[in-house]
Each structure stands twice: as structure tokens, then as C-alpha cells.
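Novice: build me a model from this:
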Amino acid sequence: MLTIEEKFPLSRERNLVYKNCLTEIGNTPLHEFTEIPIAGNNRIFGKLEYQNPTGSHHIRIYPTLFRILESKKLIYPGITPIVETSIGNAGAAMVYCANRLGFNKPSPKIIVPADASKARIKQIAELGGDLIFSPAGRYSEGYVEVLTRMLDEDKKNKGNFGEDPTRLVAISKVIPEAKMAYEIFVKETVNQLRNIKLNNIDYFFGAVGSGTSLSGIGKYVKQAWPKSKVVAIEPQEAPVARYLRDNGKPLTAKTIPHKVHGVGTYGIPKGKLNIDFNVIDQYETFSNDDWVKTLSIVKEQEGLPIGPSTAAVMSVALKHASKFKDKSILICCYDNDWKAV
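Specialist: As a prediction, this is how the structure comes out:
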């Protein structure tokens, strides 16, 4: 199987730029939760992705996305304007990578909901992102509408992608190739588990947002451990992925009924998400009380500054652990607590 570098070749000089960027990303610690009581003699491991630059797992995918588009001659450093939609974490990660890969002039545009976390908005601005606000309360549905309008308007003036190097291009985390970036996440995990004489993961519990991390990590977890199961985690108030699977159309709402940013992507059809339903073995939900209580427990007993989405996944993993014995569970610790401020 071809590597990303082989599949999407660049010049020697540009390869070096990408290599230097990638040296700053990944190799995050694998933490075993040992202070929190876990039923059934089971073990839970969390990959501390919040220790990446910009403080989230999203940064793993953007060097891959930039490489793909540059290799296809759809973007050019210092020439092509770029844009991404985000609740905050992906936007900060995209701007960070754009700065290091030479795509920061003109400034990357990031579309975020007007009611997104102030801490996340501030981080994007400090990195040099050009913020564009979508309507408050509309979440993913709102920022996708803004992006669509921007791209359509630019197309009227500059034609199709590839025809004009100054055409606005979306650096989109929902293209299928984005999932390739999580192969190294799983390879790192395999090596870290071997160092403690453990050779198996039985379950991967992951939150469902755009689907990229859940499907990407899930895919490579199953390649590494073929008998493993992937469990998709969603809010009780917003079982978006399960609804989309069962009904073929997105779940919609006038306002977002939960408080965990990054999950429950309302109003987005299958074609604009990156969920591989074949990777998912089962669906579980969490309540608002679940993640709030678990956030406090993890901080107090494990000393980890996890954010709400990680607490939500951990709450489900802890409950699920009562259903079996002697299993190993993997979760992704997506971001820091300060990002929810």
C-alpha cells in the first residue's frame, strides 16, 4: 500500500517543509486510567491528543489535507486563499499548519459559530486566522451554509477549482483521505502498548462529530486488532449519526440541545460528513450529567485537564466496562478543558 507521500508526491523542497511540520505533531502519551475504579478488571487507555500543538487531535489531519491539494495543484503557497469550518479546534489546527506550510498569505479564513467558545475564537485569532462568524445556535448547519455561499460566489468570479490559483479552496476535514492521517495515531498506540507488554485493544470508544477521527481511528484500530469493536458515542439529545444511518437524512434542530462542542453535527447530509458506518459496531449515548460528573472525576482522581467531549466518551466507557471482563479499551483525549471556556 502506498504511503501518503508516495500517493501524493511533491518536490524535494516541499517534502522537507511538510516533514518539518510533522515533527511537531503526534507522539502523544498513552495514559492508563488507574486511579478511577473500573469494573470487571478492565483497563482504559487514553491517547493524550491535547498535548499536540494547538491542543487537539485535529492537527494530525491538516498536513495530509494540504499535501493532497498541493499535489493535485489545487492550492499554491502564498497565492491560494483557503477556508475551513470549525467549532474552534479544527480551525486553530488548520491555521497552525498553514503558517508552517506557507499557506498563511492571504490569511486563512475560519468560519465559526458566533456562539463558539471564546477561548477557541481567541486562539484562532492569535494564530492569524481571519474569522468569519456563522449564525449563533445553528452549529454545523450554519457554518456549512456560509461556506457554501462563499465558494459559490467565488466560483462565479474565478471558475472551477484548478482554473485560477487565486480561487478560494476549502481545506476540508470531511474528505475520505483525511482519515489516512490517523494511521500514525494507531501505530503510535500499538508501540506504546507493546512497551507495557499489552498486545490487544478490544474496544475503541469515540465521539461522533464530522466522523473523520471516529472512522479514521476506528479503521486502523480494526486493522491492528481485527476482533476489536468500535463504539460511536453521541449525546442523548442528539443521536445524529444513528439517526442518519437509520433514516438516510440528517437530524435537524432550531437550537442545539446539548453543551458538548464537536459532537452532534445537525443538519448535515451524509455526503458532507466523513462517517464510515461500516466501521461502527454499536452506538451509545451520554447525558449532560454523565459528562459533567466524569469531567470532575477525571480531573480530581487522574489529574488530567480533559475537555467535555473526552469526559463524555469516558463516561460511556466506564458504564460499558460493567458489561464484560478483562478487556482493554482505547479512547482519544481530544482537547484541553480551557477550550470549553
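Novice: going forward, measure contacts and count neighbours with C-alpha atoms only.
Specialist: OK.
Novice: contacting residues for the closest residue to Lys222 other than its chain neighbours?
Specialist: For Lys222, the nearest residue in space outside its immediate sequence neighbours is Ser228; the separation is 5.8 Å by CA to CA, 6 or more residues apart in numbering. Contact partners of Ser228, counting by CA atoms under 8 Å, 6 or more residues apart in numbering, are Ile201, Asp202, Tyr203, Phe204, Val221, Lys222.
Novice: among these, which lie within helices?
Specialist: Per DSSP state H, helices hold the following members of those: Val221, Lys222.
Novice: dump the contacts of Ser228 to a markdown table, plus neighbour count and distance to Leu193.
Specialist: Supplementary listing: these in a markdown table, determined by neighbours: other CA atoms under 10 Å; distance: CA to CA, whole Å:
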| residue | neighbour count | distance to Leu193 |
| --- | --- | --- |
| Ile201 | 24 | 9 |
| Asp202 | 17 | 13 |
| Tyr203 | 23 | 14 |
| Phe204 | 24 | 14 |
| Val221 | 29 | 13 |
| Lys222 | 19 | 15 |
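Novice: one more to line up against the first:
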Amino acid sequence: MPESYIKRILDARVYDVAKETPVDRAELMSRRLGNNVWLKREDLQPVFSFKLRGAYNKMNRLSEAQRALGVVAASAGNHAQGLAMAAQKLNVKATIVMPRTTPQIKVDAVRRRGARVVLRGDSYDEAADYAQQLVAEKGMTYVHPFDDPDVIAGQGTVGMEIVRQHQKPLDAIFVPVGGGGLLAGVAAYVKYVWPQTRVIGVEPEDAACLKLALERGRRAVLPEVGLFADGCAVAQIGKETFRVVRNLVDEVITVGTDEMCAAIKDIFEDTRSIAEPAGALALAGLKLYADREGIEGADLLAIVSGANTNFDRLRYISERTEIGEQREAVLSVTIPEKPGSFRTFCNALGRRNITEFNYRFADAASAQVFVGLSVVPGGDDLAELLAGLARKGYDVVDLTDNEVAKLHVRYMVGGHVPGTIENERVYRVEFPERPGALAKFLSALGQRWSISMFHYRNHGAAYGRILVGVGVAPSEKKAFTAALEEIGYRFWDESDNVAYQLYLGRRDG
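Specialist: Here you go, the predicted structure:
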């Protein structure tokens, strides 16, 4: 299988615009993990992403007639910038169709490269449909972000460089996976030259389209795709990429948001550069693999695939980093509502660093304290803390992995609702961050249901998140769910979430 791509990769034309990026040893991460950790620095490309390689190789192979008609692509991110720069270099007209939800910084970056930007639809699929319409109407060439042999070959030059730069076989290479173009190109070349090297794909746990395909033995479409790692937010692995990787990849690892945030910090501490979430995906997978396998002294390489992130997102990333590193625990602790309780509780915590402390009076008997604490990662420190507090008579709930607690409740601690709201149900909703999106949500609810609670946060990305409480009678639940589904935003019923119940739910009496 890889043999058919070796010549394509060797012949790939990428260095007119792309540069050979270094393989750097991550000194701090190597010491922490007890292994030799290497970073392939694709964040150092002129467009801060590897996508330039595949786009230019594809365009360089177009005929003069195809170039004259121009190229088109649908993209909200790195592929758009790579294609725009490639088109500028080759003096070809490029049209990039982007969802209206695309952050302005990315729209401006594409326009600065000379491409024409068309904003169409609220999702990638809607933008892609319009791009195909332009192909049919104007004869333009569609440059796919990953599912094209020439694009795959261009990305495969990353693997070629790794082999040349490291000189001896690595034990494992970790590659971020969206549609699979980078993984297919790297796996094809590396497995041909270093068959003993493990090639491991890494996906966001809420966008694991390759893992789904491997489990089913065929390509399948994810019903929902998480958007935090927007560079890898793909619902279905590519047809050609899956054909290439299904027999080459050794395994696929999935990681969560907190692990990606922690990996962004790791890369910053070793390189002083800030990777985007998808760019840090491979390192997050490397860390999980090293911990799971208990290995030492191995040569492990992660591809840092990009650094196109909005500055506004750094606040959210920073908040989640310590939890992703397992250096912070988030707890809910019940303490007596009497003088001296806080001091006694703080004494019970010992000399631990308190990162957050939220409290509001609820009743005369007891109080709920929302507290963040530093813990030692990778051991039994958290378990010992919980056991120690329990021995001292405290009722403790571990909220460290509770999304509602981390996204919303920590900012809303303000006491329980008195017994006046009937049938309150709570939903977490994710919606496209564009003018009118929030109004659309509220208008769809109309005046049929009363809103009892509302919290919204913008994460500096293409989406926002809200936590909303609504009075919904049992007989109305089906109709309310249907109304949410009609809006088309992702939502989760959090009415039974322990963080909501502890801090925000109705309390009678």
C-alpha cells in the first residue's frame, strides 16, 4: 500500500512556498515523561500550518487551462490560508467559501493573501455545497483539504523530513487526525522506510471519525462533531485517506479538551510558541500513550500541526490547562453553617494551594463550597485528599470531570432558587457564534416556556455555549425537545447534573 505513494511524495513540489521545519527536542517534556520527546514544528510554516504543503502540490499539478479558470475550496481555517498563499505564488485566482461563523481574524488572513472570500452558510457542509456549485457553474477546480492524492503527497513530505532529520527509527510518531490527509501521507512514507515505527493517529474524543471507521470497518458519519479543535472537526474520514491508513496506522488515541489545553501549555513551556488546539492534539496523545504504556527512554515524536488560534481563546485554554495536567481538582464540599467553619475547612486542606473558592449562604444548617485545589498529578494525591476530607466528616463531590461545573456553575455560584419555579429543566447548548444566533435561540422558545436561568460564555471561537433553565411541565417535555431539535443547535439535558443540583437547583422549605 505505501509503495504507491512513495514516488508521489518524493516528487511533491512544496518548497517553493513551504519550508523544511525543524524537529526539536522538547527538553522539559522529555524530563517529565522520562522519554525523548521530539516536536515536528509545522507551526513555523509561513501560514503557521502544514496545510500549505498539500494545497501547493495540488495546484502545481493543475494544467494551464485549469489554472486559468481558477480554484475554489471550502474551509474555515488552515486549508484556506494555505490555498490562498499557494494561489498567490502561482498567480491563480482562488475563491474560498467560508461559513459565516468563521472568526474575522481568519477571514482577514485569507483576504490578505489575495483570495476572494465568500461567506455562505453556518457550517462547513453548507460552505462546501456552495463551493461545489461554483465548480459546476464556472468550471473551477475544487481543491479538497485532505481527500486527494496530490494533497496527501504534499502532506507526506512532513514524514519524509522526519525520516531525514531524525536519521534513526523513532519508536512512535503521533499525528493529529481530522480528515486524515496528514496521517495518510506521513504513514505511507514512514512505514515504507521505518516499518518498525509505530504510527499513531490522535483525534479529539468528540470528533473521532477515524476511530469510528476502524471500529466499523468502513467509513461512517459522526452524528455530532465537537468544535474545540476546529482544525480537526471532521464528521467523516476521507475515502482515499481511509484506504491508505486503515492498514498502516497502528492505533488511534482520543483525547479530551482538558488534555489538549494542557498540551498547548507544554508546547509553550518548551518552545514559547502557542499551538492551536488541533496543533497540540498529537502531543496530548503522546502523553497519554507514554503514561499508559509505562515506557522509559523511548524516542517519541509529535507533529505540532498548526498555531492559528484566536488570542481570545487563551483565557479559556488557560482555565482548563491545570485540570488537563491533573494538577487541579474541582470539588464541592458541604461545611456547617456556623462561625469558624471556613477556618476549620482550610486547616483540613493543609498547605495545598487553593486556586478557586466560591460560596454563598444557602440555609442556616450547611453551606456548599465550590473549591479548586492544586494536586500532584499522576498518583494517588487526589484520592488521598478525598479520603482525608471524608474521614474528617466532610461530604465531598469530585467535579473535576464535570463539564457543566467547569463551563458554567463555577461562574454562577449564588445560592439556591427558592421554591417558586415549577418544573425547572436545565440544558447546555452550543451554537454558532455569529450575529443573531442567540436571538434565534430565544425566539424559537417564544413565550411558551419561561426562562429561569441563563449563562453565556464566548470562548473566542466559532461557537458559544449557554446554560439555560426553563420551566417545562412533564407533559411539555417532548414538545420542548422538538423545539430545540428544530433550532439545529447541539444541546444536552443537564437537569440531573450534580453541579446544578448542588449550587443552582430548586430547594424547597
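Novice: on that earlier part again, filter the contacts of Ser228 of the first structure by whether they're kept in the second structure.
Specialist: With contacts defined as both residues aligned by TM-score structural alignment, their matches' CA atoms under 8 Å, Ile201, Asp202, Tyr203, Phe204, Val221, Lys222 are the ones among these whose aligned partners also touch in the second structure.
Novice: between those, which sits nearest Leu304 of the first structure?
Specialist: Using CA to CA, the shortest approach to Leu304 of the first structure within those belongs to Phe204, at 19.6 Å.
Novice: tell me the spacing between that closest one and Ile217 of the first structure.
Specialist: Phe204 of the first structure sits 8 Å away from Ile217 of the first structure, taking CA to CA, to the nearest Å as the criterion.
Novice: list the buried ones in the longest helix seen in the first structure?
Specialist: Longest helix in the first structure, counting residues (DSSP H): helix 139-158. Judged by neighbour count (16 or more other CA atoms under 10 Å), helix 139-158 of the first structure contains these buried residues: Tyr139, Ser140, Glu141, Gly142, Tyr143, Val144, Val146, Leu147, Asp154, Lys158.
Novice: any chance of those residues in TSV, with distance to Pro257 of the first structure too?
Specialist: What follows is the buried residues of helix 139-158 of the first structure, written out as TSV (distance: CA to CA, whole Å):
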residue	distance to Pro257 of the first structure
Tyr139	11
Ser140	13
Glu141	14
Gly142	15
Tyr143	17
Val144	19
Val146	22
Leu147	23
Asp154	34
Lys158	39
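Novice: what's the closest of the residues you listed to Ile331 of the first structure?
Specialist: Closest approach to Ile331 of the first structure among those (CA to CA): Ser140, at 23.9 Å.
Novice: could you double-check that that closest one lies in contact with Gly262?
Specialist: No. Between Ser140 of the first structure and Gly262 there is no contact under CA atoms under 8 Å: 9.1 Å.
Novice: out of the kept ones among the contacts of Ser228 of the first structure, which is nearest to Asn99 of the first structure?
Specialist: Using CA to CA, Val221 is the member of these that sits closest to Asn99 of the first structure, with 31.1 Å.
Novice: aligned partner of that closest one in the second structure?
Specialist: Per TM-score structural alignment, the equivalent position to Val221 of the first structure in the second structure is Val190.
Novice: the first structure: which residue goes with Tyr503 of the second structure?
Specialist: Superposed on the first structure with TM-score structural alignment, Tyr503 of the second structure falls in a gap with no aligned residue.
Novice: out of everything not next to it in sequence, what's closest to Ala437 of the second structure?
Specialist: Phe431 (7.0 Å).
Novice: wait, what's in contact with the residue nearest to Ile237 of the second structure when sequence neighbours are not counted?
Specialist: What sits nearest to Ile237 of the second structure in space, not counting adjacent residues and going by CA to CA, 6+ apart, is Gly179, at 4.7 Å. For Gly179 of the second structure, the contacting residues are Pro145, Phe146, Asp147, Cys232, Val234, Gln236, Ile237, Gly238, Thr241, taking CA under 8 Å, 6+ apart as the criterion.
Novice: contacting residues for the equivalent of the fourth one over in the first structure?
Specialist: If you follow Cys232 of the second structure across to the first structure using TM-score structural alignment, you land on Val263. Taking CA under 8 Å, 6+ apart, we find Val263 of the first structure in contact with Ala207, Val208, Gly209, Ser210, Glu234, Pro235, Ser309.
Novice: for Tyr96 of the first structure, see how far away Val263 of the first structure is.
Specialist: Using CA to CA, which is the criterion applied here, Val263 of the first structure is 22 Å from Tyr96 of the first structure.
Novice: what helix or strand does the residue nearest to the match of Val221 of the first structure when sequence neighbours are not counted sit in?
Specialist: Once flanking residues are discounted, Val190 of the second structure sits nearest to Gly159: 6.0 Å by CA to CA, 6+ apart. When elements are defined using DSSP states H and E, Gly159 of the second structure is found to belong to helix 149-166.
Novice: return the list of helices and strands in contact with that helix.
Specialist: Using 3 or more CA pairs under 8 Å, 6 or more residues apart in numbering; DSSP states H and E as the contact criterion, the elements in contact with helix 149-166 of the second structure are helix 3-10, strand 23-25, helix 51-60, helix 181-193.
Novice: dump those into TSV; add distance to Ala213 of the second structure as well.
Specialist: Listed next are these as TSV, based on distance: least, CA to CA, whole Å:
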stretch	distance to Ala213 of the second structure
helix 3-10	22
strand 23-25	31
helix 51-60	23
helix 181-193	14
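Novice: so which of these is nearest Val151 of the second structure?
Specialist: Between those, helix 51-60 lies closest to Val151 of the second structure; by CA to CA that is 3.9 Å.
Novice: angle of that closest one against helix 149-166?
Specialist: Helix 51-60 of the second structure runs at 130 degrees relative to helix 149-166, counting by axes from the mean of the first three to the mean of the last three CA atoms, to 10 degrees.
Novice: outside of helix 51-60 of the second structure itself, list whatever touches it.
Specialist: The contact list for helix 51-60 of the second structure (CA under 8 Å, 6+ apart) reads 12-15, 17-18, 45, 67, 78-79, 81-83, 85-87, 90, 143, 145-146, 150-155, 157.
Novice: just the buried ones among the residues you listed, please.
Specialist: Of all the contacts of helix 51-60 of the second structure considered here, the ones buried according to neighbour count by 16+ other CA under 10 Å are 12-14, 17-18, 45, 67, 78-79, 81-83, 85-87, 143, 145-146, 150-155, 157.
Novice: I am finished for the moment; much appreciated.
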